[in-house]
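In: prediction below, plus the sequence it came from.
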Amino acid sequence: MEKSIDQLEKYADKPTREMLKGIVKRKKKYDQYKVKTTRWLWLSFVLTLVYFYFAWIEIIQPSNNQLVEMFDLFFQTSNHLFYVLVIAACYATAIYYKKKEEKSEKEFHDLRCELIDKSTDLWNEPQLWSKRDEVYSFMKREFDINLYFENK
């Protein structure tokens, strides 16, 4: 990652390359949290489906749709409560990573917008301004980071 950005030395000065490295670092952090959130959500969804299937077989069908018997069968063994707690823990973990994802997305977006705002200062000479487009297209091509516009 850093080596490819260091190759941009004829297109950008050292502080600009460091900003680009920071943007790439935050983008990777955001992508990691996004993947973790998705995995935990899918795990909790699958576990919920599996639990409902077993609850149907072990609780609902034997109780003949009588609510008192359903509660009795549910609390008769501690396994059902344990499964519900595992599902709740998986979902809580997904929510935790979702908050981390949103925070890292905000950090990434703020730093990206800062670079876009400062682009006139970073590439202030006319011959450097034409090289700015090459840096932006490189970042879009290599890291899927759009530096042309501030909107996501």
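Out: Looks like it came in fine.
In: alpha carbons only for contacts and neighbour counts from here, please
Out: Fine.
In: what residues are up against Tyr136?
Out: Residues in contact with Tyr136 (CA atoms under 8 Å, 6 or more residues apart in numbering) are Asn146, Leu147, Tyr148.
In: what's the local residue count around the second one?
Out: A total of 20 residues lie near Leu147 under the criterion other CA atoms under 10 Å.
In: spatially, and excluding backbone neighbours, which residue is closest to Leu128.
Out: Tyr11 (7.0 Å; CA to CA, 6 or more residues apart in numbering).
In: for that neighbour, give me its contacts.
Out: The contact partners of Tyr11, by CA under 8 Å, 6+ apart, come to Leu128, Lys131, Arg132, Glu134, Val135.
In: now the residue most central in space within the chain, nearest residue through space, not along the chain?
Out: Residue closest to the average C-alpha location in the chain (CA atoms, centre = their mean): Lys34, at 1.7 Å. Nearest non-adjacent residue to Lys34, counting by CA to CA, 6+ apart: Glu101, 5.8 Å away.
In: please, which helix or strand holds the residue nearest to the centre of the chain?
Out: Using DSSP states H and E, the element containing Lys34 is helix 14-55.
In: how close does the residue lying farthest from the centre of the chain sit to Leu73?
Out: Using CA atoms, centre = their mean, the residue of the chain lying farthest from its centre is Asn64. It sits 43.9 Å away. Using CA to CA, to the nearest Å, one gets 12 Å for the distance from Asn64 to Leu73.
In: putting a second one here so we can go through both:
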Amino acid sequence: MNALNHWKIKPFVNELTSMVLGQLVDKKAEKDRWKKAINQWGLSMIFVVVATFVYLYLYKLPTASMFANPLTLLFSDEMVWICTGFLIFSSFYMIWMKKKYKKADDDFEAIRKDFIDRNEEWWSDEDQWDQRHVVFEFMKKEYNINILHK
């Protein structure tokens, strides 16, 4: 919230507007944090799947007998079970994180749309109203938050 006391926008916002913009920045940061976590877990899941196939191809396939059952060979290895357990855990964890991301996104969008709908209330005097585009550009440039249009 201290970042909103920036010299470029300080004269153009009152205290209430600054608080709402601060909430908007906080919700955007929370949304971005959940999105980053989802992407990291997704990449780790892809890495584990690829590593499991490489392990099976390099270490299990050359030592396998021609007459061995492939499913027995596959599921008798504890490394495969560990990777399968990780993938199951990661899948459920990602489902939970996606719910958290959806909630954070809904909260962010609700505050953003409310700010846009009540635009006339945030700029108390004529000078602030005439210079509100400076705040719009600042929020878009610094925080990638569009408060000009829904």
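Out: All right, it came through fine. This structure is a prediction, so every number in the text was calculated from the model and none was measured.
In: tell me the one among the contacts of Tyr11 of structure 1 nearest to Ile116 of structure 1.
Out: Arg132 (10.6 Å; CA to CA).
In: and the helix or strand where the closest one lies, which residues are buried?
Out: Element membership of Arg132 of structure 1 [criterion: DSSP H and E] is helix 126-143. Neighbour-count burial for helix 126-143 of structure 1 flags Trp129, Arg132, Val135, Tyr136, Ser137, Phe138, Met139 (criterion: 16 or more other CA atoms under 10 Å).
In: possible to save the residues you listed as a markdown table with distance to Trp123 of structure 1?
Out: Shown next, in a markdown table, are those (distance: CA to CA, whole Å):
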| residue | distance to Trp123 of structure 1 |
| --- | --- |
| Trp129 | 5 |
| Arg132 | 7 |
| Val135 | 11 |
| Tyr136 | 12 |
| Ser137 | 15 |
| Phe138 | 16 |
| Met139 | 16 |
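In: out of those residues, which two sit at the greatest distance?
Out: Using CA to CA, the two most remote members of the buried residues of helix 126-143 of structure 1 are Trp129 and Met139, lying 15.8 Å apart.
In: post-alignment, stretch 85-96 of structure 1 versus structure 2, mean distance?
Out: Its matched residues in structure 2 lie on average 2.2 Å from stretch 85-96 of structure 1 after superposition (mean CA distance after the TM-score superposition for structure 1).
In: that stretch maps to which residues in structure 2?
Out: The aligned range for stretch 85-96 of structure 1 in structure 2 is 85-96, by TM-score structural alignment.
In: contacts for the matching stretch, please.
Out: Ile38, Trp41, Gly42, Met45, Val48.
In: so the residue nearest to Lys34 of structure 1, which state does it fall into?
Out: helix (DSSP: H, G, I helix; E, B strand; the rest coil).
In: likewise for Pro62 of structure 2?
Out: Three-state assignment for Pro62 of structure 2 (three-state DSSP): coil.
In: compute the inter-axis angle for the helix holding Arg132 of structure 1 and helix 14-55.
Out: 20 degrees (axes from the mean of the first three to the mean of the last three CA atoms, to 10 degrees).
In: which position in structure 1 pairs with Val13 of structure 2?
Out: Val13 of structure 2 maps onto Ala12 in structure 1, by TM-score structural alignment.
In: so who does that match touch?
Out: Ala12 of structure 1 touches Leu122, Trp123, Leu128, Lys131, Arg132, Val135, counting by CA under 8 Å, 6+ apart.
In: let's see it at 10 Å
Out: Ile5, Asp6, Glu18, Leu20, Leu122, Trp123, Leu128, Trp129, Lys131, Arg132, Val135 (CA atoms under 10 Å, 6 or more residues apart in numbering).
In: same check on Arg17 of structure 1?
Out: Glu2, Ile5, Asp6, Gln7, Leu8, Glu9, Tyr11, Ile23, Val135.
In: mind checking how far it is from Glu150 of structure 1?
Out: 19 Å.
In: ditto for Phe138 of structure 1
Out: As judged by CA to CA, Phe138 of structure 1 and Glu150 of structure 1 stand 17 Å apart.
In: can you tell me the closest non-neighbouring residue to Glu69 of structure 1?
Out: Nearest non-adjacent residue to Glu69 of structure 1, counting by CA to CA, 6+ apart: Ser63, 5.4 Å away.
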